[in-house]
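S.K.: The following block contains a protein sequence and its predicted model.
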Amino acid sequence: MSPHTKLISTFSLLIGTTITISSNHWMMAWTGLEINTLAIIPLISKSHHPRAIEAAIKYFLVQATASAMILFSSTINAWHVGQWDITQLTNPTSSILLTTAIAMKLGLVPFHFWFPEVLQGSPMTTALLLSTMMKFPPITIMFLTSHSLNPNLLALMAISSAALGGWMGLNQTQVRKILAFSSISHLGWMTMIILYNPKLTLLTFYLYSLMTAAVFLTLNTTKTLKLSTMMTSWAKTPSLNAALMLTLLSLAGLPPLTGFLPKWLIIQELTKQEMTPAATIIALLSLLGLFFYLRLAYHSTITLPPNPTNHMKQWHMNKTTNPTIATLISLSVLLLPLSPMILTSI
């Protein structure tokens, strides 16, 4: 891929995301989503491998269908209400159509099948964009329309996503697929709380993006794609692998790491809303995710292959760790212990 194409695609991603998150008009939000879809496709298929081309086509078909549903939903709502304001979503049919479309764009259950396959066919940096930045515009639309969405449908999709995201990640050996199911599971937590405390959904998304970026960039540095290759990376970058273990445990939501904060606050908010059964179910379902995070952490630090390297000091020859990765890992692990006052401002 030429540098100019990459620059144009990246710039278009920034423009599309900015247009969607800053607009109140349905047509402008839809335009931003379309720019995003068209901009990410060259980044998915840049290796020209058949799997990458297949991933790009799958992504395009799903996103085009979801965008058409958003346009259809907003048109029906404008027909009944008489305006195109995103916050004025009052028609029940439009609400259900929009919920379905956003679920398709995010990869919520039962529209999740495309997401692991697309991530598996994408390069590591593009997979990071798909898991974080590309989810921000749909979550923003869901945030703006949260007061009009169907609570039963959202709760069903949230619990199903938390369950299937954990369950289907158990038997995976490809790291990108494991992180895809991790993303689906986290989206379940965000969807569960959006009706009761939308700001908490955004906080969860920001912290999830922070931790996921740290994991993806670390794996990209160590060139890790499978669990078997993860075992060999300890001899090359032991300190980075130790930090990766802590980041994975933070992503699992273990105290006192950063990832514990959103889960703690979501369970607390659900309990306040007298939804103790839902809080109990979603907390128990997070144990499924904990298993494969522990599996990743175990492979990255504790397990060593019989002959790890031909050269005992091979890791000395590697380039130094990017400061961005060091900053992201520090925030992913130490944000909650270093700033307990964040709890009083939510």
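M.R.: Perfect, thanks for sending it. Residues are numbered from 1 along each chain as shown.
S.K.: Every contact and neighbour count from this point should use C-alpha atoms.
M.R.: OK.
S.K.: can you give me the helices in the stretch 151-300 of the chain?
M.R.: Assigned by DSSP state H, counting those that start in this stretch, the helices in the stretch 151-300 of the chain fall at 151-167, 175-193, 198-222, 227-232, 238-252, 260-272, 276-297.
S.K.: Got another one to weigh against that:
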Amino acid sequence: MLFFPMLMISLMMILISNSWFSMWMIMEINLLSFIMLLIFDKNLNNDLLMNYFLIQSFNSYLFLMSSFMLNYFNNMIMFFFILNFSLLTKMGMPPFYYWYLKMMKNLNWYNLIYMSTFQKIIPLYTFLMLMNFNLIEVMLLNFMILMFYSIFLSLIGLNQMNLKLLMSYSSIIQMSWIIIIMYMNEYYSMMYYLIYLLISLNMMLMFNMMNLNNLNDLMYMKMKNNLMYLYYMFMMFSLSGIPPMFGFLMKWLSLQLMTNFLNFYLLMMLLLSSLVSMFFYMRMMFNNFLNYNFSMKINLKFINYFEINFNFFLLNWIMLIMLLFYEII
């Protein structure tokens, strides 16, 4: 665990970086620290670890090379495209995401949590710096790729049973929304990321605690702890964007923001991707709804309310206060 503080420090250092080279250095520190953590993962074989290192190193090289070229050729749009795709690949985002799925499937839950959430912070911040150049061509290309793959991956996820793969697809879909929103308002994207971080963190920690790896294993969680299963359903409703959960509130505010920036057709594509992803999340509860046993319903008369886990409800109130704060601003 010696390298975990270095990971946290690298996440804070990126906030004070002011050049492409310093960002590259922080990326490399973060990469080496995370690889040292992965070495202790018993589920991960050496081939996958080497693949991860090579992919990240190659894209770091592309990032460094293209950033140097931009100092000499400011009008070369090609180097902006290279910089853009190197960041997308490092995050495991479309169109180069196959290595990400293969990697996530073989991680333990703790490393999967870190890779699907915290490891996105440095590339996202670098993306924010890239957006300051106001490149319309890069922005439109990202919009089309991310919206198309959000729909495509939601459809593919309908056939998956592995919970780690399902959470990986969820990570890609939610990060696509965050990047699109980032082009319009960085505060909304920050709030969206924070909501996704806290919900997915709670959900994956719960999967790890219950030792769940397959979609059918959720029935075991329902049989063992009804309240935890109810807690899981609230998180799924929030991720899928169903009212009155705060996942819906964040998507509603984001779509309201997008009406001022996007044309009708792009907005319809985003709504379609949101609708398909909602079915993707609902499927994670669909089998359990069909197999519902009325004898296992929660008897509200015998619940000791002081023993209920109120973390998610408290989280919703915190998110509401923060969202209202940003609305006032």
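M.R.: Structure received. Since we're looking at a predicted model, the values are computed, not measured.
S.K.: Pick the most deeply packed of the helices of the stretch 151-300 of structure 1.
M.R.: Of all the helices of the stretch 151-300 of structure 1, helix 175-193 carries the top mean neighbour count, a mean of 26, counting by mean count of other C-alpha atoms under 10 Å.
S.K.: about what we covered before: okay, the helices of the stretch 151-300 of structure 1 in a markdown table with distance to R51 of structure 1 next?
M.R.: Converted to a markdown table, these look like this (distance: least, C-alpha to C-alpha, whole Å):
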| stretch | distance to R51 of structure 1 |
| --- | --- |
| helix 151-167 | 23 |
| helix 175-193 | 14 |
| helix 198-222 | 19 |
| helix 227-232 | 20 |
| helix 238-252 | 27 |
| helix 260-272 | 35 |
| helix 276-297 | 24 |
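S.K.: Select, out of these, the one closest to A64 of structure 1.
M.R.: Counting by C-alpha to C-alpha, A64 of structure 1 lies closest to helix 175-193 out of the helices of the stretch 151-300 of structure 1; the figure is 20.2 Å.
S.K.: do you know how far the most centrally placed residue in structure 2 is from Y183 of structure 2?
M.R.: The centre of structure 2 sits closest to S171, judged by C-alpha atoms, centre = their mean, with a distance of 3.3 Å. Going from S171 of structure 2 to Y183 of structure 2 by C-alpha to C-alpha, to the nearest Å gives 19 Å.
S.K.: Likewise for Y193 of structure 2?
M.R.: Remark: distance between Y193 of structure 2 and Y183 of structure 2 (C-alpha to C-alpha) = 14 Å.
S.K.: list the residues that contact both of these two?
M.R.: Common contact partners of Y193 of structure 2 and Y183 (C-alpha atoms under 8 Å, 6 or more residues apart in numbering): none.
S.K.: since we're on the aligned partner of Y183 of structure 2 in structure 1, how many residues are nearby?
M.R.: Residue pairing (TM-score structural alignment): Y183 of structure 2 is matched to L195 of structure 1. Close neighbours of L195 of structure 1, defined as other C-alpha atoms under 10 Å, add up to 21.
S.K.: what sits against L195 of structure 1?
M.R.: Neighbour list for L195 of structure 1: S146, H147, L149, P151 [criterion: C-alpha under 8 Å, 6+ apart].
S.K.: Please determine how far the closest residue to the third one other than its chain neighbours is located from Y196 of structure 1.
M.R.: What it means is L149 of structure 1. Once flanking residues are discounted, L149 of structure 1 sits nearest to S95: 5.7 Å by C-alpha to C-alpha, 6 or more residues apart in numbering. Counting by C-alpha to C-alpha, the gap from S95 of structure 1 to Y196 of structure 1 is 17 Å.
S.K.: now swap in M168 of structure 1 and tell me
M.R.: In terms of C-alpha to C-alpha, M168 of structure 1 sits 28 Å off from Y196 of structure 1.
S.K.: swap in N77 of structure 1?
M.R.: Counting by C-alpha to C-alpha - N77 of structure 1 and Y196 of structure 1 are separated by 23 Å.
S.K.: Looking only at neighbour counts, state which of the two leads.
M.R.: Neighbours were counted for N77 of structure 1 and for Y196 using other C-alpha under 10 Å; N77 has more, 23 against 17.
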